[in-house]
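Student: One predicted model, sequence on top.
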Amino acid sequence: MRRVSRITIAGVATAALALTASACGSSSSESSGSDSKNLGLALAYDVGGKGDQSFNDAATAGLDKADKEFGYKSTAVEPQDGESEADKVQRLETLAKQGYNPVIGVGFAYAPAVKEAAVKFPKTTFGIVDDEQTKADNVADLVFSEEQASYLAGVAAALSTKSNTVGFIGGVDVPLIHKFAAGYKQGVEDTKKGVTVKVQYLTETAAEGGFSSPDKGESAAEGQIDDGADVVYAAAGLSGQGVIKAANANKIWAIGVDSDQYKQDALKAYKSSILTSAMKNVEGAVYELAKSVHDGKPETGVVRGSLSNGGVSVSNSNPEFANNAKIQDAIKKASEGIKDGTITVKTS
């Protein structure tokens, strides 16, 4: 059963009150709250919620940085089990009515809701992480070249495997996660011939728990390890914690995702098994969008993080990875090739 924090419950209650008030007041979609002092930014979390030690927590770090710098009192709202598209739209509209700006949907599942809410609140800047199909004048599509960081993770895996079998575990079988798998597989194959890459997706849809079920991740990793994998890379949100746990129990390497998972407190018992993490700077993207609104020049359109601009990277926190000259030289060479265009990384 999903954990629902007191803050979440309070936020839902506040949202309900705000909606009731708006129903009894002006018929205009853009309430007076949008013209008052900006309260800060608002995050609507993707599945997994706060505490996933990955994607959502990176967004939270961006929120915290903006609060500290601009004196904001930002807010974040957890997803609810079994919620509808209308629930997402209502959540975003409530946050905009309350005076938050920007309002950010953390995850591609929010794309339709962001598009709908943005039309009703043209004075509010909206952000959507991991989707670039919104195409609205007041929406910033915060996207990343995940395949590039995943390619580097593949280089590291190829040079670390002893069994010549490595694994990839994706949370959900969707195009976004295919990018992680494609880049990783290409990085492995370009680096060392004859290495088998096992690819597995936990679920067909996010509603089935692919991004929020550590037990599913652990079970899948155990299966790949039984089949000979000695390096496993997971792009699976909260489910990735189970993959890292299984890797640690079986004394093989895990590769983290989105954030530097070697540094995550919740994973410190397993950090000796985390070779590196394929990171995307969700923290920076969230902060920069908030800053652009604060500065009166809101970002809109596609804002893409890549190796060239520091939007994606691999972490060097594990000394075994950072001090391995062979791996570091290969990572550097691959990075330069991607940046100068001599290496084109596949996305599917």
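Tutor: Okay, I see it.
Student: Please make it C-alpha for all contacts and neighbour counts, starting now.
Tutor: Fine.
Student: What are the boundaries of the strands in the protein?
Tutor: Ranges of strands in the chain, per DSSP state E, are 42-44, 75-77, 103-105, 126-129, 139-144, 165-172, 196-203, 231-235, 253-258, 274-280, 301-305, 312-314.
Student: Show me which helix runs longest in this structure.
Tutor: Counting residues, the longest helix found in the chain (DSSP state H) is helix 6-24.
Student: For that one, buried residues please.
Tutor: Buried residues in helix 6-24, counting neighbours by 16 or more other C-alpha atoms under 10 Å, are found at 8, 11, 12, 15, 18, 19, 22.
Student: ok, second structure coming up, stack it against the first:
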Amino acid sequence: MGVASLALAATACGGTSSEAGNSDEGGEKKDMGLAIAYDIGGKGDQSFNDAAYAGLEKAKKEFGYETADIEPTDGETDADKVQRLTSLAKQGYNPIVGIGYVYGPAMEEVAKKYPKTTFGIVDSVVEADNVASLVFAEHEASYLAGVAAAKATKSNTVGFVGGVNIPLINKFEAGFKQGVEDTNPKVKILSQYLTQTAEEGGFSSPDKGKAAAEGQLEKKADVLYHAAGLSGQGVIEAAATEKKWAIGVDSDQYQQEALAAYKGYILTSALKDVGGSVYALAQSVEDGKPLTGTQTFDLKVDGVGLSESNPEFAKIAGLADAVAKAKEGIIDGSIKVKTE
């Protein structure tokens, strides 16, 4: 896997899994494995969090150790996250990964208290000697999604639905728009964000996603791309109901069992190998060379990409070739993808 090979080529220092259990606190030495703390929407979102869980399952199977995956609670504070991460560190899990930028402040605090534990955070950068910041080139995968949308549309109108209006999701929108415009400048792009803050449910409300998608479909959009976590299920449902195309995100949503009723209308998904990054961090700890610092997963190392699981992907005239050409351009640097 490209992600794992990139990550494991990095050099870093820190504790190994056998040192977990935290002599930091003077407690009994334990030997526990990977733990992940989910982002908003939790396990079962068929997208971001489930991608992380796939990485945990791979590590569990390969290394044969104990793992933990912990759900968030509604309306929780940074103090709740501090408590969760602290509890996992005290139990001796190593590494411990916060799935999502929301863990930033809590991880900064907890990582200082447990310097012999390796921590990871997805989609954010935390500066600490024992933290690996796992970040992705979402804009590159989104560019490819834009190319696909521009090739698939018949109405010359496509839509983007973002979960929360934050810089991270703005990257998805920027890449998508550029991909559409570079492929066919005549295509109109409708954009909508579900909420201004995560606390308002932008990543965890399929009903909000469905309502936004229905509004775009009424305006003649026939390809809808979402970057909205669990809310994206509503976008996919709305598109499928109207027999229009949806483009999934993070995981290959065509393959998700919970979305099987709509899979015929999931043209593709902008992939983000969260699972690969989680696994790579676990393997680095297992090998005694824990990753730290910023680890960037981009198109060049297969850290992001575009799925081709739906047979219809190959049947739309010029689509697969256009995506392949765009991918080549991004990797060789001839295409510079915007992040905002």
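Tutor: Looks like it arrived, so ask away. Model, not experiment: these values are computed from the prediction.
Student: what packs against the longest helix of the first structure?
Tutor: Packing partners of helix 6-24 of the first structure (3 or more C-alpha pairs under 8 Å, 6 or more residues apart in numbering; DSSP states H and E): helix 85-97.
Student: tell me, the helix it packs on lands on which residues of the second structure?
Tutor: Residues 78-90 of the second structure are where helix 85-97 of the first structure lands when matched by TM-score structural alignment.
Student: on that earlier part again, any idea which of the buried residues of helix 6-24 of the first structure is closest to residue 219 of the first structure?
Tutor: Taking C-alpha to C-alpha as the measure, residue 219 of the first structure lies nearest residue 8 of the buried residues of helix 6-24 of the first structure, at 30.1 Å.
Student: how near is the closest one to residue 43 of the first structure?
Tutor: Going from residue 8 of the first structure to residue 43 of the first structure by C-alpha to C-alpha, to the nearest Å gives 12 Å.
Student: any common contacting residues for these two?
Tutor: Shared contacts of residue 8 of the first structure and residue 43, defined by C-alpha atoms under 8 Å, 6 or more residues apart in numbering, comprise residue 77.
Student: show me what contacts residue 155 of the first structure?
Tutor: Taking C-alpha under 8 Å, 6+ apart, one finds 184, 187, 188, 190, 191, 327, 330, 331 in contact with residue 155 of the first structure.
Student: If we use 10 Å, what do you get?
Tutor: Counting by C-alpha atoms under 10 Å, 6 or more residues apart in numbering, residue 155 of the first structure touches 149, 183-192, 327-328, 330-331, 334.
Student: Map residue 163 of the first structure onto the second structure.
Tutor: Match for residue 163 of the first structure (TM-score structural alignment): residue 155.
Student: before we move on, the earlier item: which of the contacts of residue 155 of the first structure count as buried?
Tutor: By 16+ other C-alpha under 10 Å, the contacts of residue 155 of the first structure give 149, 183-189, 191-192, 327-328, 330-331, 334 as buried.
Student: now, which of the residues you listed lie within helices?
Tutor: Mapping these onto helices (DSSP H) picks out 149, 183-189, 191, 327-328, 330-331, 334.
Student: So the match of residue 163 of the first structure sits against residue 218, correct?
Tutor: No: if you go by C-alpha atoms under 10 Å, residue 155 of the second structure and residue 218 don't touch, sitting 11.8 Å apart.
Student: more neighbours, those two?
Tutor: More crowded of residue 155 of the second structure and residue 218, by other C-alpha atoms under 10 Å: residue 155, with 13 against 10.
Student: ok, back up a step: name the residues of the match of helix 85-97 of the first structure that are buried.
Tutor: Buried, per 16+ other C-alpha under 10 Å, within stretch 78-90 of the second structure: 81, 82, 84, 85, 86, 88, 89, 90.
Student: Same question for stretch 105-116 of the second structure.
Tutor: Buried residues in stretch 105-116 of the second structure, counted by 16+ other C-alpha under 10 Å: 106, 107, 108, 110, 111, 114, 115, 116.
Student: what's the answer for stretch 232-247 of the first structure, then?
Tutor: Going by 16+ other C-alpha under 10 Å, stretch 232-247 of the first structure has these buried residues: 232-247.
Student: Out of these, which comes closest to residue 282 of the first structure?
Tutor: Of those, the one sitting nearest to residue 282 of the first structure (C-alpha to C-alpha) turns out to be residue 237, at 13.3 Å.
Student: Mind checking which of the buried residues of stretch 232-247 of the first structure land in helices?
Tutor: When these are checked against helices (DSSP H), the matches are 240, 241, 242, 243, 244, 245, 246, 247.
Student: contacting residues for the first one?
Tutor: Spelled out, that is residue 240 of the first structure. 52-54, 169-171, 210-218, 221, 233-234, 246, 254-257.
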